[in-house]
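Following is a predicted model, sequence given first.
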Amino acid sequence: MCGRFALTATPDQTAALLGLAELEDFPARYNIAPTQPVLMVTAGVPRAPGSNLPDRQPMLVRWGLIPAWVKDTREFPLLFNARSEGAIEKASFKAAMRHRRALVPASGFYEWRQAGGKKGQPYWIRPRHGGLIAFAGLIETYAEPGGSEMDTGAILTVNANADIAHIHDRMPVVVDISDFARWLDCRTLEPRDVVDLLRPAQSDFFEAIPVSDLVNKVANTGPEIQERGEIGPEPEKVRRQKPSADDSQMTLF
């Protein structure tokens, strides 16, 4: 799962990673959350012959994909993540997997060690050697009942690698720079041709840094949320006990 991430690189650094001619200026963002606008990049349209730049297009997309067939968004869940294992066939994602694959630049992401079904210790998870990465993303343009259109998107996830598994069982798919062109090529490559890219990052690629619970609040957007925090104690496992005859009517099982 990936419910928060950060993009703190400069526009020039981000453009260089993604092979863009330029990007409009934007501030560092330390706590990007679902429903907020996020930067995604698609293959775009072909450039003029002789150009030495990829034909890629940056877009601001609402983080939370809405399929085109949804009638009432109030009754539809917020799809900010897409499980890569079923994205090719699942109705919510298969059109985007075929026609609108994207890259999502990031400096890293946040994850929480679960404790009794609740969010526990938060971690800032970043590339061990620094630098920018790009998540695998999907884009869907949703036509609202009033006639206006809204670009929406999701981040693909996969089973966590050894760096993350002790914190959470899922992690975002990281696309290697050498695979950017393949992932974005929706004109000649079908989903089955790029499914091999939907894999966990290599072991030791990420480092997980415990941080304070400041990141839990979307209103906290400064660099202090990435400062190292104390690691809380491991949550104690609650042992299930068989209900007695006196209290069995207060239980569901």
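That came through fine. As the structure is a prediction and not an experimental result, all values here were calculated from the model.

contacts and neighbour counts: CA atoms only from here.
OK.

Break down the stretch 151-253 of the chain into its helices, ranges please.
Taking DSSP state H, counting those that start in this stretch, the helices of the stretch 151-253 of the chain run over residues 180-184, 191-194.

mind listing what's buried in the shortest one?
So the one you mean is helix 191-194. By neighbour count, and taking 16 or more other CA atoms under 10 Å as the criterion, the buried residues in helix 191-194 are 191, 194.

before we move on, the earlier item: tabulate the helices of the stretch 151-253 of the chain in JSON lines, adding columns for distance to Cys2.
Putting the helices of the stretch 151-253 of the chain into JSON lines (distance: least, CA to CA, whole Å) gives the following:
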{"stretch": "helix 180-184", "distance to Cys2": "20"}
{"stretch": "helix 191-194", "distance to Cys2": "21"}
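
Out of those, flag the one nearest Phe76.
Go through those one by one with CA to CA and the one that ends up closest to Phe76 is helix 191-194, at 24.9 Å.

if I look at the residue nearest to the spatial centre of the chain, how far off is Gly50?
Geometric centre of the chain, nearest residue: Ile155, 3.6 Å, by CA atoms, centre = their mean. Separation of Ile155 from Gly50 (CA to CA, to the nearest Å) stands at 33 Å.

same question, Lys118
55 Å.

Which one's more surrounded, those two?
Neighbour count, other CA atoms under 10 Å: between Lys118 and Gly50, Lys118 has more, with 9 against 6.

what about the closest residue to Ala115 other than its chain neighbours, how many residues close to it?
In space, not counting the residues next to it along the chain, Ala115 is nearest to Pro235; the distance is 5.6 Å by CA to CA, 6 or more residues apart in numbering. Residues contacting Pro235 under the criterion other CA under 10 Å number 12.

all strands for the chain, in order.
Counting by DSSP state E, the chain has strands at residues 4-7, 29-32, 37-42, 57-63, 81-83, 101-106, 108-115, 118-127, 133-143, 149-159, 170-172, 206-210.

check contacts around Ile139.
By CA atoms under 8 Å, 6 or more residues apart in numbering, the residues touching Ile139 are 61, 65, 96, 100-102, 151-154.

One more: Leu132?
Contacts for Leu132 (CA under 8 Å, 6+ apart) come out as 9, 14, 17, 105-108.

same thing but 7 Å
When contacts are counted by CA atoms under 7 Å, 6 or more residues apart in numbering, Leu132 touches 105-107.

here's the one I want to compare it with:
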Amino acid sequence: MCGRFALTVSPEEVRELLGLLELEDFPARYNIAPTQPILVVIAGEGQDRGSNLPDRRALLVRWGLTPSWVKDPKEFPLLINARAETAIGKASFRAAMRHRRVLVPASGFYEWHRPAKETGEKPQAYWVRPRGGGIIAFAGLMETWSSSDGSEVDTGAIMTTKANRSMSSIHERMPVVIKPEDFSRWLDCKTQEPREVADLLVPAEEDFFEMIAVSDRVNKVANMGPDLQEPVVVERPPKPPRKPDPDDGQLSFL
């Protein structure tokens, strides 16, 4: 699952990596939450033949996808994530997978490790980012919902997949990361059908991310500063004392 993420790099870095001709300035965002606007990148309409200018554009959508066929969004669940394993066949995502695939630029994401109660461990938040920092692009889906009065709302979701081995120590799911060399294929909804890009919906390589324990302040939307990513020491519950073993060499008076 991906329930919070951050985009803290400069607009110039986003424009360069994603191949955008134009991108308005935006502030660093350290705690992007569901229902808030998120930046997405879509394929352009096509340049003139022979042009080498970028052919992608960026726009803001509400994080929480609403399919076009929904009558009342208030009575429909907030779809912030789409499972890669089932999105092709699921009614909520089928049209978006075929016609409206997008990229979601990010600096990383937050995830909660929630141990079983019997372990005695407390839930712990982690800041998950590429090793060495930088910018990545999540696989995303977009839908435009139209109300009865004619107004429209652009909405989006981030695709997730089964966690790789290192990430699974924290959570069973993780966002799908699209590599730069695959941007065009993922965004190409004209010639690339969903089944032809299914091979991109896989976990990131084992050493791609680093996981940094952070405070639980990230859980509150009002907290938006860079301090959210400062490392903290993970507290482990004390282990119960080991019971003496009669055969471990200790004297017994029984």
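Good, I have the coordinates. Owing to the predicted nature of the structure, the values given are computational and were not obtained by experimental measurement.

hang on, the earlier thing: which among the helices of the stretch 151-253 of the first structure is found nearest to Val41 of the first structure?
With CA to CA as the measure, helix 180-184 is the member of the helices of the stretch 151-253 of the first structure nearest Val41 of the first structure (8.5 Å).

Show me what that closest one is packed up against.
If contacts are counted by 3 or more CA pairs under 7 Å, 6 or more residues apart in numbering; DSSP states H and E, helix 180-184 of the first structure sits against strand 101-106.

Mean distance between the strand it packs on and the second structure after superposition?
In the superposition with the second structure, the average deviation recorded for strand 101-106 of the first structure is 0.3 Å (mean CA distance after the TM-score superposition for the first structure).

angle of that strand against strand 118-127?
Angle of strand 101-106 of the first structure versus strand 118-127, following axes from the mean of the first three to the mean of the last three CA atoms, to 10 degrees, is 90 degrees.

orientation of strand 101-106 of the first structure relative to strand 37-42 in degrees?
What separates the directions of strand 101-106 of the first structure and strand 37-42 is an angle of 130 degrees, with the same axes, to 10 degrees.

hmm, back to that, looking at the helices of the stretch 151-253 of the first structure, which is nearest to Glu224 of the first structure?
Go through these one by one with CA to CA and the one that ends up closest to Glu224 of the first structure is helix 180-184, at 31.8 Å.

Check which residues of that closest one are buried.
Of all the residues in helix 180-184 of the first structure, those buried under the rule 16+ other CA under 10 Å are 180, 182-184.

So the counterpart of Asn219 of the second structure in the first structure versus Phe76 of the first structure, what's the distance?
Taking TM-score structural alignment, the alignment pairs Asn219 of the second structure with Asn216 from the first structure. When CA to CA is the yardstick, Asn216 of the first structure and Phe76 of the first structure sit 24 Å from each other.

same question, Phe109 of the first structure
Distance of Phe109 of the first structure to Phe76 of the first structure, computed by CA to CA: 25 Å.

what's the answer for Val45 of the first structure, then?
In this structure, Val45 of the first structure lies at 32 Å from Phe76 of the first structure, with CA to CA as the measure.

what residue of the second structure takes the place of Phe180 of the first structure?
Under the alignment (TM-score structural alignment), Phe180 of the first structure maps onto Phe183.

ditto for Ala134 of the first structure
Alignment of Ala134 of the first structure against the second structure is given by TM-score structural alignment, with Ala137 as its counterpart.

Which residue is the nearest non-sequential neighbour of its match?
Here the residue nearest Ala137 of the second structure, using CA to CA, 6+ apart, is Pro105, at 4.3 Å.

before we move on, what about Phe209 of the second structure?
With sequence-adjacent residues excluded and distances taken as CA to CA, 6+ apart, Phe209 of the second structure is closest to Pro130, at 4.4 Å.

In contact with the one you found, which residues are there?
Pro130 of the second structure is in contact with 108, 208-210, counting by CA under 7 Å, 6+ apart.

For the residues you listed, pick the one with the most neighbours.
Among the contacts of Pro130 of the second structure, Gly108 has the most neighbours (other CA under 10 Å), with 25 neighbours.

thinking again about what came up before, okay, Phe109 and Phe76 of the first structure: which has more neighbours?
Between Phe109 of the first structure and Phe76, Phe109 has the larger neighbour count (other CA under 10 Å), namely 22 against 11.

OK, contacts around the spatially closest residue to the more buried one that is not a sequence neighbour?
Taking CA to CA, 6+ apart as the measure, Phe109 of the first structure lies nearest to Phe5, with 3.9 Å between them; neighbours along the chain are not counted. With contacts taken as CA under 7 Å, 6+ apart, Phe5 of the first structure has the following neighbours: 31-32, 106, 108-110.

Tell me the one of these nearest Gly222 of the first structure?
Nearest to Gly222 of the first structure among the contacts of Phe5 of the first structure is Asn31, at 7.8 Å by CA to CA.

surely that closest one meets Gly3?
No: Asn31 of the first structure is not in contact with Gly3 according to CA atoms under 7 Å; the separation is 9.8 Å.

Please say which position in the second structure the residue nearest to Phe109 of the first structure maps to.
Using TM-score structural alignment, Phe5 of the first structure sits opposite Phe5 in the second structure.

returning to what we had before: among the strands of the first structure, which is nearest Leu23 of the first structure?
Closest of those to Leu23 of the first structure is strand 57-63, at 7.8 Å (criterion: CA to CA).

so how much does the closest one differ from the second structure once superposed?
Here strand 57-63 of the first structure, set against the second structure after superposition, deviates by a mean of 0.6 Å using mean CA distance after the TM-score superposition for the first structure.

Show me what that strand is in contact with.
34-44, 80, 151-154.

The helix ranked longest in the first structure: how far from the chain's middle?
When every helix of the first structure is counted residue by residue (DSSP state H), the longest turns out to be helix 11-18. Offset of helix 11-18 of the first structure from its chain centre (CA atoms, centre = their mean, to the nearest Å): 19 Å.

Show me what it is in contact with.
Counting contacts by CA under 7 Å, 6+ apart, the residues outside helix 11-18 of the first structure that touch it are 21-26.
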